[in-house]
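Q: missing the sequence, but the structure's below:
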């Protein structure tokens, strides 16, 4: 920052990286690559995201001594490359047997200090107090590392006359005792916010407003940098880089890139906002487009990081399996567009193929597994979709397997099975009979088996354990059925997946009862729109059955609504064990029923008996 001594101008940059928990070789190489980009562009101050060195999602490994020690050694490697630049980089810091979430500021190959996070998120998907200690506001201590004394804690840095400080992720979201309030009083010019903030549809708009208003409130330049990609399996990071200055957004990047790293630069005049040169890239915030981007990137990262050879999917012709097939096709289309066919295929260990449909055929195998209860309509929908996107498609009957299992049980019980007495068992055996053979295919192909559970089904257990829930990844388990249905309509029109027309003409049905019984999902459960309304109030807003009813009944007695509320709460309570066993899922919305990433609930409980009696 040699020019700062006379004119308070600088090139300020944020670097978002697609890291992997304690993949040291990849993580450090990624940091170095971004550093080289920044230095070649004469960047003065470069900020990386939260816990960039280790990755954010190391979970209980953060409790170990060795992780923080290794991270420190890797930090020293990075410091050696920080000549003629100021760099902020995140890492865990171990002090007296406790781990802290830190942001280290390096200037011209010298560590100036490490700011430690003061506010730790503990709601929803967040679990930081399990791994980290919160640092006390205003406290600064000196630690020694390899004979060097380093200040850590609540710090303000002066670099050539520019005062710099940090809010680390959650520090900016708290309503009381926010660090920025105190930093403003200390005359800080630049606040850096390295973050690991999970993706949820429409969340980026909220972040932008937070950063804009913060820059105005604290009369400063405020730079926010988020993590990027599917770092560790469930959580997706959109790679937001947002720069605001005294109430004006000055720089925005295009999020959810397939690149390993993305660096956004902005020429900033510290004292004259009008002289700052904006750097705003086009980035869609439309909800359906956001989802397409996020799931495409999440599937791509999951596939390459797991080193699997592709995906296998039981394609029923229904909405849930169809949206997953479409997501895989969209992953290929977007990946080739952004990375080029050669780089995309190489990253997944595929032979070079320039045609997107042929690449889909290499990595996605779909199977329609019919019984006598399956219709020609769903077979046609599955086959036409698979053909339209280029997926490898197989069709076979599992009637023989269903009959074999059923006859053995009939012999053991000494009676025939009937739909009047054995409805659930006869439905479930069809779903379960599909599982072993599709798993066998996935094993042979060394591929990931994708399961098709959605959030609405997860709420009420409308899925067969070890049947349609079988799989190693559940891409849509955090999406509601109504959202799935409208996204498919959108994708047919806006993304031009014309093969979805057959799927979009069908009513959702499990097709497990005889065709003459005209089974539909909503007849088995309740209208999906009603289920979603109850879910929002009961699960996201944590309201009691009586409160849910009072909110939805519009002041009139409604026995059907009461019945649906009772059904929801009872099915929710008795099916927690199913949610515990769902395959890992992507967090895509503000609400998620995965107990390992959002909503924890006891497997055994009173089942809301007294609360339901108040209805």
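A: Cool, got the structure. On a predicted model such as this, the values are computed, not experimentally measured, just so you know.
Q: C-alpha only now, for contacts and for neighbours.
A: OK.
Q: list the contacts for the residue nearest to residue 273 when sequence neighbours are not counted?
A: Nearest non-adjacent residue to residue 273, counting by Cα to Cα, 6 or more residues apart in numbering: residue 245, 6.6 Å away. Taking Cα atoms under 8 Å, 6 or more residues apart in numbering, we find residue 245 in contact with 212, 215-216, 219-222, 273.
Q: Equivalent analysis for residue 504, please.
A: So residue 504 contacts 319, 485, 488-489 (Cα under 8 Å, 6+ apart).
Q: Tell me the spacing between it and residue 491.
A: As judged by Cα to Cα, to the nearest Å, residue 504 and residue 491 stand 10 Å apart.
Q: Residue 586 now?
A: From residue 586 to residue 491 the distance is 20 Å (Cα to Cα).
Q: Neighbour count: those two, which is higher?
A: residue 586 (26 against 20; other Cα atoms under 10 Å).
Q: Around the residue nearest to residue 303 when sequence neighbours are not counted, how many other residues sit close by?
A: By the measure of Cα to Cα, 6+ apart, the closest residue to residue 303 outside its immediate chain neighbours is residue 310, 6.9 Å from it. Applying other Cα under 10 Å, we find 23 residues neighbouring residue 310.
Q: ok, structure two:
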């Protein structure tokens, strides 16, 4: 009997509801897998319709269209000769299930529903599906008529449930995404029951520093129990805030033998490995699993005569099992350069828009946004050099509309000039020469099309409108005005900049002679910490079309800019790092320059700590105070100082929470993101925290600690 077999897993850039496009990419992956000699192919979760369909999963149309695509796939003989593991939703007895369709040569062998659903953070699977929740249980599923016809006369049903596929040479089982993360994961029982190959089909999104956690679980899946594990994942933006970061891989007995890219512009990436099934059997014979195997649940085996191995392969010296290789994980700085950039390219090419516009302030946030767009252009240029035909077509359609037919850029700066537009919207009395110069020189270095202008006349007109109507003169704080006057005058500027940005975005492509007109998408540049604190003006430049850095902390943005300064050969970035963060919304005087951290009453490092304790550690004000009493002891903070900082944060978080209801859709990168729309489901109308029971308890504990110290 043959021992060697070639298995294939893949990352696909699927798009929610793009049924025909998704099917084409699925077929492409199958054809590539077959060309590489694979006899088993596994694809991402819900790959036929796309993972991010959200409430479209409640529509019957979606299930019909999925079966129509499956019919097309099953009747395509170019996809025969390989065992297929395909993801799609299935309606069974009026219940919706997230399923794997195991098929071979035009016929379905098994429908395997997901046992445990993802229902936290960004995921709402329980809203759309129900879990199977019946380990090793199966029943009969009545096939739709068009599918039943393909199975032959009299065959109208196939098994649905938690079963496995038995071939003459091995046994294959499937688990889906979230099941890997559960304590009693299905692969444990399957491995004990003799399943040697386990597939995992995922829709797992990118977050900074998340991949190593995911991979540690994948490695552990076979390290204890032995086996071959095929991990497949979606890759790209399928229509939402999330970027699915691929990294398809094959693991044998806890060792990586093949790993795909985490960030890529390839719509289809197939990863194959040659595995020796005898390695699994040898590994399992040397670990303590025999007695537990006898007590493991018994799975129904769906028999097929199809073999994954060839009897001749063992005698072919040119067919060599894939060897173990080291894991590749990007540094967080690289993740910021790659993840949001790939997400933005998908958004740009799928939105049909002409490019991006950034209100470039001279500060590090808008600088980071512009640098990520430049990173996107670098990635696109690399894909062009590699001969990526889809990227070539997209570049010529988006950036080539200014140029003769067939034009292609020669440098990232040349591409950036067609895609990215920046505008400095200054105030003569408040915008420093330094910020204006930094913005212009950064735009020049990355190749952006830059506009430098002032909004003084708009500001004075809007100011006069209110002052004339009320017969009331408003003044900035430095000129003797009240807090309310100072805020009103700052907010006028901030909101004028948002309106101006959209005006420039609408007209700039026409001014530059773009053949098809079109507009630009306005990019926001508010970071996750400012959103958390509410340190922004509602409906100012934080209101944009999308925000690449809205889920990234200020601390990580600084690290990214420090890294990009050298990696992208942009020495101008050091000036952004050294500059004091300022909104420049108040007049500059000889003894006063507005400072973000002074305005907020806390540092960006402290904001990151507050954010993680609030969201990830799930601590309220009192619990956060107790934790920081210990965590900040070495910093020399007294209990009363910790209390002041915690209460100050929660007070401003509460009074500014309403701003999150209007925030620009942001790339999800940090697990403490305050995104109100999908991720952080908390109220936006809070009782005043300074009167709250939590604050009273903090004060009580501070009093007790200070008495004990005395």
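A: Received the coordinates, thanks. On a predicted model such as this, the values are computed, not experimentally measured, just so you know.
Q: For the two chains, what TM-score is obtained?
A: TM-score for the superposed chains, counting by TM-score structural alignment, normalised by the length of structure 1: 0.96, backed by 609 aligned residues with a Cα RMSD of 1.7 Å.
Q: So what does the residue nearest to residue 273 of structure 1 match up with in structure 2?
A: Aligned by TM-score structural alignment, residue 245 of structure 1 pairs with residue 252 of structure 2.
Q: could you measure the residue of structure 1 positioned farthest from its centre against residue 80 of structure 1, distance?
A: Here the centre of structure 1 is the reference, and by Cα atoms, centre = their mean the most remote residue is residue 414, at 50.1 Å. Residue 414 of structure 1 is 78 Å from residue 80 of structure 1, where distance means Cα to Cα.
Q: And the helices in the stretch 301-450 of structure 1?
A: Secondary structure of the stretch 301-450 of structure 1 (DSSP state H, counting those that start in this stretch): helices at 319-339, 341-347, 356-363, 376-389, 399-413, 423-445.
Q: mind listing the strands for the stretch 501-650 of structure 2?
A: Ranges of strands within the stretch 501-650 of structure 2 are 521-522, based on DSSP state E, counting those that start in this stretch.
Q: make that the stretch 101-250 of structure 2, sorry
A: 107-113, 138-142, 157-161, 164-166, 171-176, 197-202, 228-236, 244-245, 249-252.
Q: Can you spell out the matching residue range in structure 1 for the longest one?
A: Mapped onto structure 1 with TM-score structural alignment as the criterion, strand 228-236 of structure 2 occupies residues 221-229.
Q: List the buried residues in the matching stretch.
A: Buried positions in stretch 221-229 of structure 1, judged by neighbour count with 16 or more other Cα atoms under 10 Å: 221-229.
Q: thinking again about what came up before, and in structure 2, which of the contacts of residue 245 of structure 1 remain?
A: Retained in structure 2 (both residues aligned by TM-score structural alignment, their matches' Cα atoms under 8 Å) from the contacts of residue 245 of structure 1: 215, 219-222, 273.
Q: need the residues you listed in CSV with distance to residue 154 of structure 1, can you?
A: Below are those laid out as CSV (distance: Cα to Cα, whole Å):
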residue, distance to residue 154 of structure 1
215, 20
219, 20
220, 18
221, 19
222, 17
273, 27
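Q: what's in contact with stretch 353-368 of structure 1?
A: By Cα under 8 Å, 6+ apart, the surrounding residues in contact with stretch 353-368 of structure 1 are 309-317, 325, 328-329, 332-333, 336, 341-342, 345, 350, 379, 382-383, 386, 389-396, 438.
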